[in-house]
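In: generate a structure from the sequence data that follows.
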Amino acid sequence: MTTEQDKARLYVPAGSAAAGPYALDIGPERAGWTHSALRVVELAPGATHAFATGDSEWIVIPLNGGCTVRTEGEVMELLGRESVFSGVTDFGYVPRDADAQISSDAGGRFALAGAKCERRLPARYGPASEVPVELRGAGGCSRQVNNFAAAGVFACDRLIAVEVLTPGGNWSSYPPHKHDEPLPGAESVLEEIYYFEIDPGAHGAGSALGYHRVSPSRPGGSDVLAEVRSGDTVLIPDGWHGPSVAAPGHDMYYLNVMAGPGETREWLISDHPDHGWIRDTWPGQDVDPRLPLYTAPRPNPAEATS
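Out: Now for the predicted structure:
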């Protein structure tokens, strides 16, 4: 497969995968794989969106604005946030084989991260105060990871989802890594979606861009080098992915959605052998002082005692 063919299949510019009520609608059929899915719905003030979960579990994540999620007799009030660059958000988990409704008094944009799954877990609210905020890397490789639905953090059947924030000028998803082989205890098979937003900052949207690389891990494997802007998406069925490069002056956000066929829900990766050495340099460097861009809010004492 040529690079141009790969790019057309795996690089999804903003608006090119809109369908029905969704500004972005990528499911297993569109992606050409078996599990991972991502939708983005934009609601006008007072609008409502109803959907059936089918054979997939979903997490509703506010990108900007707040909303109410109703499902299975549960009512989850998501406070949300002004933007992905302003704070950690709360979220709502919706199980498979359920009907759900999202409504927003003030309007907003909401991501639905999904994965085909077998178990039907209960609907649950995820407080922003319980989201672990991790600072990963050092120096020019410093980034922030909001591990809201990482394996071992929030219970799902198949779905793994995190948010990554990269200060302008830094590299993240580095060293390049992969998770496309079933190597017990060393590497898990996960289909991955990267959804990007770029902060226009003081310089405006015209220069708000970044770059993302996917290189083959096997003959004929995925091969993409894409300029990414807000609303763009990159699909990663296989291959070494990274770096994600943020242009100077423009912080980069991406939402990672992952799922796969393995019996165990886990994120196990292999570093690219030519670039893994970079990890050995981090202990001697400081984390970028611009991080964290923000932290999780403190728990509400009233909620802790209720």
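
In: switch to C-alpha atoms for all contacts and neighbour counts from now on
Out: Will do.

In: as a check, name the ranges of all strands in the stretch 1-150 of the chain.
Out: Per DSSP state E, counting those that start in this stretch, the stretch 1-150 of the chain carries strands over the ranges 11-12, 22-26, 36-43, 47-52, 56-71, 74-81, 91-94, 99-104, 108-116, 124-126, 133-136, 143-149.

In: mind putting the ones you listed in CSV, mean neighbour count included?
Out: Shown next, in CSV, are the strands of the stretch 1-150 of the chain (neighbours: other C-alpha atoms under 10 Å):
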stretch, mean neighbour count
strand 11-12, 22
strand 22-26, 21
strand 36-43, 24
strand 47-52, 14
strand 56-71, 24
strand 74-81, 19
strand 91-94, 26
strand 99-104, 19
strand 108-116, 25
strand 124-126, 19
strand 133-136, 17
strand 143-149, 23
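
In: to compare against the first, here's the next sequence to fold:
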Amino acid sequence: MNEQRWFHRRGELRRDGWESVVDATTPGWQHTGIRIAEIIDGDHLALEGAALERIVVPLVGSFTVTHRHHLGEEETQLQGRPSVFAGPTDVLYLPAGTTAEIRGRGRVAVAEAPTTERRPWRYIAAAETPVELRGRGASSRQVHNFGTPQALDAARLIVCEVITPAENWSSYPPHKHDEHVPGHESRLEEIYYFESAPARTAAASADEGAAFGMFSTYASPAGEIDTNAMVRTGDIALVPYGYHGPAVAAPGYDLYYLNVMAGPDPERAWLISDDPAHAWVRDSWDGQELDPRLPFTNDSRKAGADD
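Out: Got it, this is the predicted structure:
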């Protein structure tokens, strides 16, 4: 029952033309939201002008977003990308009270957080996205920090995406952010949206639909949680509290996830506490090399497909 509450397979949260929706109507959920949809030419999806700030993230494909807010009406083209494993994408931040329509072709995510505070809308080009190569050795991964406090002036939202090469571990060491300890830890709900695909060096016979990774959560003093799941494209894990990680890319398959975070603290900050039993692992990275498969870019994905 615990896993059924906090982990959802692709399509289980289908609603109103969206493949998946997490929002304030989701039991036990209040600070974050996400919407995932497949759009084909000629279709559009509407975003109501609610007390929500949002970031529109092309997963696969390109989109046009018409958005109306307190500054007027704008139309923004999102060039997008051919795959979530093709490096960063351009994204669009929409302030609270914005209505919008999304048109195009492909798969799109909309990250959300309830707020009445208004910030300026902003287009962030892929070339502007801070790309962080985090960890070392088998814990090497690539992080796109387009929606973090250092990159975006948002009211509540903290959003990033992570690419983990096949056989590597990310969201590791296991960590938590469910207590307000100024300067040390912040309270943040977190959503993980996953995709997986055969690695760039996978055999031509590799089945994309079979691609998978693993993801775990476990209890902290803030609450009981226990998720141990095979994750595939379209799956969503909710982390209301507790230690979370690792997210592991299975041999032969790369793993992607989009993280959406927000919480009740007065400061918008991502501050974490490692599980003390595993915190020593960070020091073990000293002297190890970064995984040479990083960074993932559009060019590197094409090169891998041709090898």
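
In: overlay them and tell me the TM-score.
Out: Put the two chains on top of each other and the TM-score (TM-score structural alignment, normalised by the length of structure 1) is 0.92; 290 aligned residues with a C-alpha RMSD of 1.4 Å.

In: quick one on the thing from earlier: ok, which of the strands of the stretch 1-150 of structure 1 comes nearest residue 237 of structure 1?
Out: For the strands of the stretch 1-150 of structure 1, the distance to residue 237 of structure 1 is smallest for strand 36-43, at 9.8 Å, taking C-alpha to C-alpha.

In: which other helices and strands does that closest one contact?
Out: strand 22-26, strand 108-116, strand 191-198, strand 252-259 (3 or more C-alpha pairs under 8 Å, 6 or more residues apart in numbering; DSSP states H and E).

In: now the strands of the stretch 1-150 of structure 1 in JSON lines, with distance to residue 294 of structure 1?
Out: Formatted as JSON lines, these follow (distance: least, C-alpha to C-alpha, whole Å):
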{"stretch": "strand 11-12", "distance to residue 294 of structure 1": "29"}
{"stretch": "strand 22-26", "distance to residue 294 of structure 1": "27"}
{"stretch": "strand 36-43", "distance to residue 294 of structure 1": "23"}
{"stretch": "strand 47-52", "distance to residue 294 of structure 1": "30"}
{"stretch": "strand 56-71", "distance to residue 294 of structure 1": "15"}
{"stretch": "strand 74-81", "distance to residue 294 of structure 1": "12"}
{"stretch": "strand 91-94", "distance to residue 294 of structure 1": "17"}
{"stretch": "strand 99-104", "distance to residue 294 of structure 1": "24"}
{"stretch": "strand 108-116", "distance to residue 294 of structure 1": "20"}
{"stretch": "strand 124-126", "distance to residue 294 of structure 1": "18"}
{"stretch": "strand 133-136", "distance to residue 294 of structure 1": "9"}
{"stretch": "strand 143-149", "distance to residue 294 of structure 1": "9"}
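
In: between those, which one is nearest to residue 213 of structure 1?
Out: The nearest among these, by C-alpha to C-alpha, is strand 11-12 at 10.4 Å.

In: name the residues that touch the closest one?
Out: The list of residues contacting strand 11-12 of structure 1 from outside it, by C-alpha atoms under 8 Å, 6 or more residues apart in numbering, reads 224, 226, 232-235.

In: and if we set it to 6 Å?
Out: Residues external to strand 11-12 of structure 1 that are found in contact with it (C-alpha atoms under 6 Å, 6 or more residues apart in numbering): 232-234.

In: what does stretch 94-111 of structure 2 give?
Out: So stretch 94-111 of structure 2 is in contact with 33-41, 44-69, 116, 118-119, 121, going by C-alpha under 6 Å, 6+ apart.

In: quick one on the thing from earlier: closest one to residue 278 of structure 1 among the strands of the stretch 1-150 of structure 1?
Out: Within the strands of the stretch 1-150 of structure 1, the stretch nearest residue 278 of structure 1 is strand 133-136; the backing value is 12.6 Å (C-alpha to C-alpha).

In: now for residue 225 of structure 1, how many residues are close by?
Out: 19 (other C-alpha atoms under 10 Å).

In: map it onto structure 2.
Out: Matched across to structure 2, residue 225 of structure 1 falls on residue 228, judged by TM-score structural alignment.

In: quick one, what contacts the equivalent of residue 147 of structure 2 over in structure 1?
Out: Using TM-score structural alignment, the partner of residue 147 of structure 2 in structure 1 is residue 149. Residues near residue 149 of structure 1 by C-alpha under 6 Å, 6+ apart: 160-162.

In: hmm, 8 Å instead?
Out: Residue 149 of structure 1 is in contact with 155-156, 159-162, counting by C-alpha under 8 Å, 6+ apart.

In: same question, residue 81 of structure 2
Out: 58-62, 88-89, 298.

In: so which of these hold up in structure 1?
Out: For the contacts of residue 81 of structure 2, the subset whose aligned partners also touch in structure 1 (both residues aligned by TM-score structural alignment, their matches' C-alpha atoms under 8 Å) is 58-62, 88-89.

In: which one is the residue most central in space within structure 2 nearest to, not counting chain neighbours?
Out: The centroid of structure 2 falls nearest to residue 258 when counting by C-alpha atoms, centre = their mean (1.1 Å). Using C-alpha to C-alpha, 6 or more residues apart in numbering and skipping the chain neighbours, the partner closest in space to residue 258 of structure 2 is residue 161 (4.3 Å).

In: aligned partner of the one you found in structure 1?
Out: Alignment note (TM-score structural alignment): residue 161 of structure 2 maps to residue 163 of structure 1.

In: then residue 181 of structure 2?
Out: So residue 181 of structure 2 corresponds to residue 183, using TM-score structural alignment.

In: again, but for residue 128 of structure 2
Out: Using TM-score structural alignment, residue 128 of structure 2 pairs with residue 130 in structure 1.

In: tally of neighbours for that match?
Out: 18.

In: helix, strand or coil for the alignment partner in structure 1 of residue 284 of structure 2?
Out: Correspondence of residue 284 of structure 2 to structure 1, assessed by TM-score structural alignment: residue 281. Following DSSP: H, G, I helix; E, B strand; the rest coil, we place residue 281 of structure 1 in the helix state.

In: return the distance of the one helix or strand residue 303 of structure 2 maps to from the chain's centre.
Out: Under the criterion of DSSP states H and E, residue 303 of structure 2 resides in helix 298-306. Relative to its parent chain, helix 298-306 of structure 2 has a centroid offset of 23 Å by C-alpha atoms, centre = their mean, to the nearest Å.

In: and if you look at stretch 62-72 of structure 1?
Out: Stretch 62-72 of structure 1 sits 17 Å away from the centroid of its parent chain (C-alpha atoms, centre = their mean).
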